[in-house]
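Novice: Kindly generate the corresponding structure for this input.
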Amino acid sequence: MSNPLIIDAPKGQPLIDYHREFEFPVHSVFAAHTDPDLYARWNSSGSTPPRYDLFEPRSGGAYRWVQVGDDGVEYVSRGVFHSVRQDEFLLQTFEFEGYPDVVTLEYSTFTELPGGRSRLTGHSVYPSVGFRDEFLSNGMGDVMSDGYNQLDELLASVRAGR
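Specialist: Below is the predicted model:
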């Protein structure tokens, strides 16, 4: 059974806080966020994996990826990795090219828990409450939850050597 994704969207504030626990060590969860092959296997909302034009998960690095929807339309996202601390922290921006100039600042903290478990804590800051609310109303909370469930499956298969 997967652990639930907990999302908090404080009324009147342009931010989202979230956390989720994993039954895997912090190193594995962090690697799944910074290894392009692993990332593409769980962070995809379509039936085909995303294509990475650029993926440099290091301080000062950048990324750009293209997700082709089931309708054949390309959806492009990009951002900058401002700070990357191995197995601890990612600070990056996220921008969907369909909404130019709407950039989200995303903090991700990775914490080791007893028993080889870990917790991911996220904090996303949006340009406005309206954009934050649009993000939520478009079902992105469900997409995030589904992605983390896929991450559980991926890490279980890696652990099993598949």
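Novice: okay, CA-based contacts and neighbour counts for the rest of this
Specialist: Fine.
Novice: Buried residues, the helix or strand where Val29 lies. List them.
Specialist: Mapping Val29 onto the secondary structure by DSSP states H and E places it in helix 26-34. Within helix 26-34, the residues scored as buried using 16 or more other C-alpha atoms under 10 Å are 26-30, 32-34.
Novice: Spatially, which two of these are the most separated?
Specialist: Val26 and Thr34 (12.4 Å; C-alpha to C-alpha).
Novice: this one next, for a side-by-side:
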Amino acid sequence: MSDLEVIAEPGRQDIVMTRTFDAPRDVVYRAMSDPELLTRWWGLDSTTTVIDRLDLRPGGSWRFVEKDRDGQEYAFHGVVHDAREPEGFTQTFEFEGMPGHVLLERHTLEELEGRTLYTSLAVFQSVEDRDGMVASGMEDGARQSMDRLEELLRTLRTQG
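Specialist: Have a look, this model is predicted:
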């Protein structure tokens, strides 16, 4: 069962999201940094994700494209500021459908007796940008992705 928690306190420019995964953090980091594995969990249940690029190192960049059943594409990109395997990484995030609304994300992975506590801190340029993200259904999308990530981690554990 998911223990996803999304905290978006009124008047603040940040969202904190946490979830525990039943896998060691090196396995979780691999699932979050390997383009082949990312396509299996990132995005909505109703879309397919294509990794255009992923260079997970300081100064690197990334771009993912979600494609829906009708052929519509939704692209996201950013710049990597920090990456420390298996502790986590920091990157910018921008939806290409709304250029100029860039946020900074820090993804942290903590080992907890064979399990991993994932924490995402997203800092927005304004409260309005943050509130727009919350109103967009971000929590439901995050839940879909995190649930698929948990399923993927289950298969990786049985393979490894």
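Novice: TM between them?
Specialist: Put the two chains on top of each other and the TM-score (TM-score structural alignment, normalised by the length of structure 2) is 0.94; 160 aligned residues with a C-alpha RMSD of 1.4 Å.
Novice: picking that back up, include distance to Val102 of structure 1 when you put the buried residues of helix 26-34 of structure 1 into TSV, please.
Specialist: Written out in TSV, the entries for the buried residues of helix 26-34 of structure 1 read as follows (distance: C-alpha to C-alpha, whole Å):
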residue	distance to Val102 of structure 1
Val26	31
His27	31
Ser28	31
Val29	28
Phe30	26
Ala32	26
His33	22
Thr34	23
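Novice: From these, pick the one nearest Gly141 of structure 1.
Specialist: Here the nearest of those to Gly141 of structure 1, counting by C-alpha to C-alpha, is His33; it sits at 17.7 Å.
Novice: Where does the closest residue to the closest one other than its chain neighbours fall, secondary structure wise?
Specialist: Distances taken as C-alpha to C-alpha, 6 or more residues apart in numbering place Tyr39 nearest to His33 of structure 1, at 5.5 Å, with adjacent residues excluded. With secondary structure defined by DSSP H and E, Tyr39 of structure 1 is part of helix 36-42.
Novice: for structure 1, longest helix please?
Specialist: helix 140-159 (DSSP state H).
Novice: the inter-axis angle of it versus helix 26-34?
Specialist: Comparing the axes of helix 140-159 of structure 1 and helix 26-34 via axes from the mean of the first three to the mean of the last three C-alpha atoms, to 10 degrees yields an angle of 120 degrees.
Novice: residue range for helix 140-159 of structure 1 in structure 2?
Specialist: Mapped onto structure 2 with TM-score structural alignment as the criterion, helix 140-159 of structure 1 occupies residues 138-157.
Novice: with structure 1 superposed, average distance for the matching stretch?
Specialist: Taken against structure 1, stretch 138-157 of structure 2 registers an average deviation of 0.9 Å after superposition, with mean C-alpha distance after the TM-score superposition for structure 1.
Novice: in that stretch, what counts as buried?
Specialist: Of the residues in stretch 138-157 of structure 2, those with enough neighbours to count as buried (16+ other C-alpha under 10 Å) are 139, 142-150, 152-153, 156.
Novice: Show me where structure 1 has its strands.
Specialist: For structure 1, applying DSSP state E gives strands covering 6-8, 15-22, 51-55, 62-68, 74-85, 89-96, 103-113, 117-125.
Novice: residue range for the last one in structure 2?
Specialist: Translated: strand 117-125 of structure 1. Residues 115-123 of structure 2 are where strand 117-125 of structure 1 aligns, taking TM-score structural alignment as the criterion.
Novice: mind listing what's buried in the matching stretch?
Specialist: By neighbour count, with 16+ other C-alpha under 10 Å as the criterion, the buried positions of stretch 115-123 of structure 2 are 115-123.
Novice: go on, stretch 43-52 of structure 1?
Specialist: Neighbour-count burial for stretch 43-52 of structure 1, counted by 16+ other C-alpha under 10 Å, picks out 43-45, 49-50, 52.
Novice: mind putting those residues in TSV, distance to Arg132 of structure 1 included?
Specialist: Output for these, formatted as TSV (distance: C-alpha to C-alpha, whole Å):
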residue	distance to Arg132 of structure 1
Asn43	20
Ser44	21
Ser45	19
Pro49	26
Pro50	24
Tyr52	26
